[in-house]
Each structure stands twice: as C-alpha cells, then as structure tokens.
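*Asks:* sequence isn't available, so here's the structure alone:
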C-alpha cells in the first residue's frame, strides 16, 4: 500500500517546486474559550498554509512512527507465545495484565523525565541511542524463542524486556515527535500513520503464520485445544514470535540507518537544528540563537523556564490531553487483556486464528481511524467535542462484557453470540481509538487550529511531548483498569482464570 504525501494526505497538490501540502480546515474555537483570542483567531478566517513536503523526510518520519509502536505491537501480538512458555505457572492467567501495566507504568516515569529534559539533550542523539537499544532488546527476544526456561524465569525475563522497551521508546517518541512537530502537520501525521501501519503489518504476518499452522484442524482438535485451556505444543506460537522478532529487528536497523542519513540533510539541520543549537549554546550568557534571538541564561533559570512552559502548555491544552488519555484508558482496559478471553462460537474456527484475526481487525480500524483525519469533512478541532467523543467510548466496556465467553455458561446464551458482530465491534474499538487520538495529537500542537497556543511556535514541540505523555498515562491507567474488568469477568464466568 502506497502511503505517500499524495495518498495519505488528500489535500496535496503538485507545483513546480514539488508537493505542496495544504493545511487542514480552520479551527473551531470553543464557545466558552477566552474571547480575547477572537482577535487573533477568527472562526470565519481560513488558515491555509502552503508547505513544501519533502517526501524523503516524510517517509523517514513514517518509519520513526512505525518504530515507536513496533515494540508494543510485537509484544501484544506475541502474547500467545509468552503464554505458551508459562504453562504450569500461576502467573500465566494474569500475564497480559502484568505486561501492559508494568510497561506502561515505567513508560509514564520515563516519559516524564524525557519530557522534562527534552530541551537539555540533543533530539538526534536521543533517537540514535534509543533506537539502538530497542533493536538490541528485540534481538534478545528473538533468541529467546530458541530455548526453554523455567516459567517463573521466563516471566521475569519477558516483563523486564517489556519495561526496557517502554523506557527506550519513551525517549525515542519525545525526540521524534518534537522534530516532526517543527516540520509541520504533514510530518506529524506521517508519524501517526506509521504507528497504525506497523500494527497492521504485524497483524497480517500473525494471521498468515497462524493460518498455515492450524490449517486442517478438525472440530474435535479445536474442542480439545479449548478444553485444555488453550495449551498446545507451543510450536505455532514459537514460530510466529520468531518471525515477529526477526522482522522487527531488521526494521529497526533500517530505521536507524535512515534517520542517520536524514540527520545530515540541510533541511533537517535548518529545522530541527534549532533545538540542537539551543542545547549547544545553553549556559552562554548573552548569546543569541540565529533564528529566534533567544537569550540563554544560566542552567537553573533555563530549567525553571522549561518547567513553566510545560505547565503553561499543559493547562492550555487540558481538554485535548484529558481526551487523549481517556481514549487509551478505555482501550487498554479492554484490549487485548479482555478481548483475548472471548472465544469463537463457530466450532470450526480455531481460537488461535480467531485471536489473530481480532488483532488484525483492531489494528485495521486504528489505521483507518487515523487515516480519515486527513479528510476535512470528518475532522473537528473543537477540544470540547473531541473530549465528548472520548467519553462516549466508555460504552465499549459493557458492550464487550456481553460477548461470548465473558458471560459464561452459568449465564446462558451470551447477548452477543455472533463472531461477525464481535469482530466488527473490535474494528469499531480500533477505529474510534485511532480517530479520536489523532484529533487530539494534531489539535494539541497545531498553531493554525489551536488558539490556545497563542501562535507561540516555541510551544509546538512542548505541546506534542506533553500530549504524548498524557497518552502514556492513559495507557498505564487502562492497564490497571484491565485488572478490574477482568475481575468482573471472573465473577460472571468462573471458568475464566
């Protein structure tokens, strides 16, 4: 699938100088917002900014977007492999909740530090070392598929790898999003699209390998697999995970090399180089930056100004940030911890294939949810409206609790017993997650559509990193919430461990 600056961004026209990206439609100012901003941001005005899109940089930021969510998607799609290595351990039943919760909690603290120190470290250097670290950890996971270990030992190994990946990705995402935000909306959306695209690719590989491994399964063998709590010989899960980890490591190496090349481009140095110059000149009294005329003071005063800037941006974008966090509170409370417990009603459908298809449907929905934000007709910039969309997604929790297996035999037939309807619900969960989260990320850091930034260009990187931090907070809270939702399932169905 070609995802260039012409297909993913429909408002692009070609000129003699290259592809020109036309910014998304004018901002929608909340009715209850400060009236003083109306002078600077008029609803009747049209904010159209022609910007030459460098396809080379666009694609490399697309790869960086893939790299940011690649570790997480590989971990959750390899959940079946981890569970196959934990047979006989009491930790097996709650492994998925521990995986999501611990990784996201550490992600919160790492991202908080990465955000607070984002202007004290070179973005390029952070991308380099964090991408290299992610690659090494994925290589370790790849080699883990060739051996067998004590379940408790493997449990702590998997959790430690998840935590390490979360920490490294925190620094990678803050540095990459800060750079993309300086280039503009097309590059921000390329990263967001890359995050969704990599999940689809991983899921397609998982469905393909799982289909080949369970091909020819009879209803009897499927029933035996289910009655044995989904415990087989583990070869299918092992082969799939090995492919995931191997391909992921190769992709990370490619991304590292592509970014190293991009960092030498004049366009990159002229844009992201602003941050690099500020870091180099930090502490030089009276010295000024060529592009902004910034006066650099002592380190303590600079740190205080950075904290004040973060607090100011956080308060200004509070509605976007609450909406973004709550999107992932709901998503992580359900997916994948709860959704993987839902079994097919068709006896001819193997549970492993059903689980792989459900991952693919969620990721396809997430991808298209992010993609449709390129179309003005379905795009809104109103923070209040976006927050309302986020809150309405709470309805997904009771809806999924009505699906097959969750209610259990003691409750009789489930209210939602159709596999097709369930798969559509998973797709809707992903679609709404991608759509609302993308609106939040784009709106929070947009000078053209977010009057709360008051045209302060220096606040754009901070707005994107603070929004990313709120996203991770939502993931962590959602991970904890999955324990509560699982407890509800266990009360409804004593057969679920």
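*Replies:* Alright, I've got the coordinates. Worth saying up front: this structure is predicted, and the values here are computed from it rather than measured.
*Asks:* rest of the way, CA atoms for contacts and neighbours
*Replies:* Will do.
*Asks:* how about the strands in the stretch 151-300 of the chain?
*Replies:* Along the stretch 151-300 of the chain, counting by DSSP state E, counting those that start in this stretch, no stretch forms strands.
*Asks:* residue 480 contacts residue 103, correct?
*Replies:* No: the pair residue 480 / residue 103 is not scored as a contact, 11.2 Å apart, by CA atoms under 8 Å.
*Asks:* out of these two, which sits in the more crowded spot?
*Replies:* Applying other CA atoms under 10 Å to residue 480 and residue 103 shows that residue 103 carries more neighbours, namely 24 against 21.
*Asks:* help me confirm that that one comes into contact with residue 169.
*Replies:* No: between residue 103 and residue 169 there is no contact under CA under 8 Å: 10.7 Å.
*Asks:* report the central residue of this structure.
*Replies:* residue 69 (5.3 Å; CA atoms, centre = their mean).
*Asks:* look up how far residue 234 lies from the nearest residue to that residue once chain neighbours are set aside.
*Replies:* In space, and not counting its chain neighbours, residue 69 is closest to residue 195: 5.5 Å by CA to CA, 6 or more residues apart in numbering. Separation of residue 195 from residue 234 (CA to CA, to the nearest Å): 29 Å.
*Asks:* who's more crowded, the two?
*Replies:* Per other CA under 10 Å, whichever of residue 195 and residue 234 has more neighbours is residue 195, with 26 against 16.
*Asks:* any idea how far that one is from residue 369?
*Replies:* For residue 195, the distance to residue 369 - CA to CA - is 12 Å.
*Asks:* got it, and residue 312?
*Replies:* According to CA to CA, residue 312 and residue 369 sit 30 Å apart.
*Asks:* same check on residue 394?
*Replies:* Going from residue 394 to residue 369 by CA to CA gives 17 Å.
*Asks:* more neighbours, these two?
*Replies:* Higher neighbour count among residue 394 and residue 369: residue 369, with 26 against 15, using other CA under 10 Å.
*Asks:* how far off centre is the host helix or strand of the more buried one?
*Replies:* Assessed by DSSP states H and E, residue 369 sits inside helix 351-371. Computed by CA atoms, centre = their mean, to the nearest Å, the chain-centroid distance of helix 351-371 equals 14 Å.
*Asks:* want to compare, so here's the second one:
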C-alpha cells in the first residue's frame, strides 16, 4: 500500500498497521518459509550433518551482514581502543600523546564527512556491492601498513604520529565506502538485516578491546610494545578479510539460487547493487527527520566516552590494562543495547520519545566528571571504580539501543528501493557529521578536564 511521506513521517511506526509490518520482520533467520519457492532466501544451501541443521540463504546473509558490520566499524574501534598504546608510543611528546584521541576522532570524522558528502551525490548506476568490496580492501592495506609501522624507531615521534593520522584518514575513506554500501543493502532487505549490521558494529567494539588486552597480557617484553601493536593490527586485517570472503560467497550463492529458477528477486542482493535515479536529501529528510536527529544527538554526546575512558584512572589497576577494560565495558553495553533490539519490546518505536531519550544522555557527562579524571579523586575507593564502570556500561547500552532503533526504522519509513538506497549515503553523512561535532566537543572536554 502506497503512503505519502508526510503521513509516514508523522506517525512513524505508532499505528497498528505499521507496528505489525515491522514486527513481521522479526523472524527466526534459521526458519524456512512455508512457501520456499516464493522466497529465494529460504533456499537451503547445505545441511550440517552432526546437528542436522539446515543452513538457508537467509542465515548466510544474516551472518554476512553481521560480519560486514564488524568490518565496517572495526577500524574506528581499533584506533580508539588502542588509545593507551598510542599515548605510550608517543610519550616523548606530551602534546601529541595527550591529544591523540581527539585528533584521531577529528581526522576520521572530518575526512568521513567530506567523503560521505561526495559519495551521497554519486548515486546513479552505483554498484554498492563493489563499494563494499573496495572498502574492505582499503582496510586490509591500512592495517597491514599499521602492523609494519610498529617497527619505526621510538624517536620518530612526530613522523609516527603523522603516519598514524594518514592511515586514519585512508581508513575513514574505506569505512565510508563499506558503510554506505551496507546501509543501502539492509534498507532494502529489512529490519532483521539492519539489526545484523548494528550488532556486528557493536561486536567490533568489543573484540578490539579484548584483542588489545590479550596483546598486553601475552607480551613477554614489557619494555617493547611492538609485538602488542603488530598482533593487534594484524587481527584487524584478518577480520576484514573474513568479511570480504563471506560477501563474495554470499553473492555467488545468490546468483546460483536465482539461476536455478527463482523468478522473484525481491529479496536478492543483486537487484540492489545498482541505483538507477538520484534522490535528494530534502526528499529523504521529511520522513526521516526524527530518526536522523536522534542519530546526530546520540553520536555527538557519545564521543565524550573515549575522552573519559582515556583519562579516568583506577585506584587499583594499571592504566595499560584499565583503559582497554573500560573500552570493553562500554562496548559490551553498546552490544547489549543493540542485541536486545532483536526483540520488539526494546525497540524505541515512538520517534519523538527517541529524540527525548537521546537528549537525556547528556546527564552522563557531569556524572563522569565526578570520577577519578586526571587523578583528581585521589581518595577514591573500589566503590568509585565500580560506579564509573557501571556508568560506562549504561552509557554504552543507551547508545546501542537508540542507534539500533533508529537504524531499523529507516528502511521502514521509506517506500521505493531508490529512496532506501539513497538513504544509505545520507545516513552515513549524518552519522559522520554527528561524530565530527562530537570530536570537536571532545577538545573542549580535554581543556576542561586538563
């Protein structure tokens, strides 16, 4: 049923009809449709002999979107989670060391914003699957380069800082390509695949922190942290390579399924790889204004998290362990917030309530300032550390829940496939503008806390 954009935007998913339509997407990805011939996604690709479980094309696509979501956000989280490593690596220059996180976020978001604007204007005849693969290849090259860069002499502080920021900028371009491609694909596919993507994003926040902790703990030469960095960055290469392989395998299987006689291509990746007409931002903004405003508020406030994670100390745990642990805690909260949105009860469906929820998160900033930032609270106890850890978890949870809710609504609020694909570029641009605003605000926090 065709609905006008104004009516769709005003009611969001609040009507029974829209709510039912959205809930229908929350299906078990392992289930096979009652009418498999009508749905290529229900095609059985193989049967696992030991557990006697059929693997459908739908299940493979879910896993692929999850892995691509991981690969998409892994570079950002990798550079963030390694903040303590870089601060240690740059310790001979206090100015570079203390401003690493803010500079990294500003370089990333500035490059991403400019490149996303360019990409959002290049819509006609764009192959989104090609963009996805190209973005993954760029990330593989960047992090292999970073793994080699750990061999640079410690005295090359300024050169190494410039080298890292150059790789951050190139990585941001690769992330833009994959992000726009993934959003375009899942907007057409439906909320369940959008959820797979955002869950993958959150997992990519958790695993780099764990990877860094393992690298620190297993380092037998505490005075030299080159081995830590090499293992950490090579892990990023591996993750991105796996996502690229799964994307190729999924595309091949879909072509095989379609060639085997499925007439309906509605649920295939192939038809959405190319966009046929240009859709303006003004046209997209009307139905998505509350959703996009929520995304801006969420990420603008969220970027206070890396600053506090880097500068709030524990009274009982060393910095090189405590900092990656805090990144892990926040990202576990973010993961939990995204995963629970697989159940409709946790999805924030009222768009105006979504905006109010996003605004209310600013209260976390003064609460973080009560903790042991820059060693101000020297008389703190284990209770202070626990309070800080709980705050970081809840801050992450609210980020994951809000972003997942907003992301899953985008495809539902638009009507044609070209609009849904165009929304990929515009949403990626909005995300990066909000991250840019947050990174600029992070400088003000550093000044205030310093």
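*Replies:* Right, received. Where do you want to start? On a predicted model such as this, the values are computed, not experimentally measured, just so you know.
*Asks:* hang on, the earlier thing: how big is the offset of the helix holding residue 369 of structure 1 relative to structure 2?
*Replies:* Average distance, helix 351-371 of structure 1 versus aligned residues of structure 2 after superposition (mean CA distance after the TM-score superposition for structure 1): 0.8 Å.
*Asks:* so what secondary structure elements neighbour that helix?
*Replies:* Where contact means 3 or more CA pairs under 8 Å, 6 or more residues apart in numbering; DSSP states H and E, helix 351-371 of structure 1 is packed against helix 185-214, helix 419-444.
*Asks:* quick one: closest of these to residue 373 of structure 1.
*Replies:* Proximity to residue 373 of structure 1 (CA to CA) singles out helix 419-444 among those, at 6.6 Å.
*Asks:* list the buried residues of the helix or strand following that closest one.
*Replies:* Following helix 419-444 of structure 1 in sequence order, the next helix or strand is helix 460-492 (DSSP H and E). Neighbour counts using 16 or more other CA atoms under 10 Å place 460-483, 485-486, 489-490, 492 of helix 460-492 of structure 1 among the buried residues.
*Asks:* repeat for stretch 91-107 of structure 2
*Replies:* 96-107.
*Asks:* turn these into a markdown table, columns for distance to residue 9 of structure 2 and secondary structure.
*Replies:* Formatted as a markdown table, the buried residues of stretch 91-107 of structure 2 follow (distance: CA to CA, whole Å; DSSP: H, G, I helix; E, B strand; the rest coil):
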| residue | distance to residue 9 of structure 2 | secondary structure |
| --- | --- | --- |
| 96 | 46 | helix |
| 97 | 46 | helix |
| 98 | 44 | helix |
| 99 | 41 | coil |
| 100 | 41 | helix |
| 101 | 37 | helix |
| 102 | 36 | helix |
| 103 | 37 | helix |
| 104 | 36 | helix |
| 105 | 32 | helix |
| 106 | 33 | helix |
| 107 | 34 | helix |
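*Asks:* would you turn those into JSON lines with distance to residue 291 of structure 2?
*Replies:* Formatted as JSON lines, the buried residues of stretch 91-107 of structure 2 follow (distance: CA to CA, whole Å):
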{"residue": "96", "distance to residue 291 of structure 2": "37"}
{"residue": "97", "distance to residue 291 of structure 2": "37"}
{"residue": "98", "distance to residue 291 of structure 2": "35"}
{"residue": "99", "distance to residue 291 of structure 2": "32"}
{"residue": "100", "distance to residue 291 of structure 2": "31"}
{"residue": "101", "distance to residue 291 of structure 2": "28"}
{"residue": "102", "distance to residue 291 of structure 2": "27"}
{"residue": "103", "distance to residue 291 of structure 2": "28"}
{"residue": "104", "distance to residue 291 of structure 2": "27"}
{"residue": "105", "distance to residue 291 of structure 2": "23"}
{"residue": "106", "distance to residue 291 of structure 2": "24"}
{"residue": "107", "distance to residue 291 of structure 2": "26"}
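*Asks:* columns distance to residue 390 of structure 1 on top of the helices and strands packed on helix 351-371 of structure 1, output as JSON lines?
*Replies:* Shown next, in JSON lines, are those (distance: least, CA to CA, whole Å):
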{"stretch": "helix 185-214", "distance to residue 390 of structure 1": "18"}
{"stretch": "helix 419-444", "distance to residue 390 of structure 1": "7"}
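*Asks:* these: which one's closest to residue 346 of structure 1?
*Replies:* helix 419-444 (7.5 Å).
*Asks:* now do the closest one against helix 351-371, angle only.
*Replies:* Orientation check (axes from the mean of the first three to the mean of the last three CA atoms, to 10 degrees): helix 419-444 of structure 1 against helix 351-371 gives 30 degrees.
*Asks:* helix 419-444 of structure 1 aligns to what range in structure 2?
*Replies:* Here helix 419-444 of structure 1 aligns to structure 2 at residues 385-410, judged by TM-score structural alignment.
*Asks:* average distance between that stretch and structure 1?
*Replies:* Averaged out, stretch 385-410 of structure 2 is 0.8 Å away (mean CA distance after the TM-score superposition for structure 1).
*Asks:* which of the residues in stretch 230-248 of structure 2 are buried?
*Replies:* 230-237, 239-244, 246-247.
*Asks:* likewise for stretch 388-404 of structure 1?
*Replies:* 389-390, 393, 396, 400-404.
*Asks:* against residue 110 of structure 2, how distant is the residue mapped onto residue 486 of structure 1 from structure 2?
*Replies:* Aligning on TM-score structural alignment places residue 486 of structure 1 opposite residue 446 in structure 2. Distance, residue 446 of structure 2 to residue 110 of structure 2, by CA to CA: 19 Å.
*Asks:* same question, residue 183 of structure 2
*Replies:* Per CA to CA, residue 183 of structure 2 is found 20 Å from residue 110 of structure 2.
*Asks:* for residue 377 of structure 2, same thing?
*Replies:* For residue 377 of structure 2, the distance to residue 110 of structure 2 - CA to CA - is 34 Å.
*Asks:* one more: residue 338 of structure 2?
*Replies:* Here residue 338 of structure 2 is placed at a distance of 26 Å from residue 110 of structure 2 (CA to CA).
*Asks:* show me what counts as buried in the match of helix 419-444 of structure 1.
*Replies:* 385, 388-410.
*Asks:* can you report how many residues lie near the closest residue to residue 394 of structure 2 other than its chain neighbours?
*Replies:* What sits nearest to residue 394 of structure 2 in space, not counting adjacent residues and going by CA to CA, 6+ apart, is residue 333, at 6.2 Å. By other CA under 10 Å, 26 other residues sit near residue 333 of structure 2.
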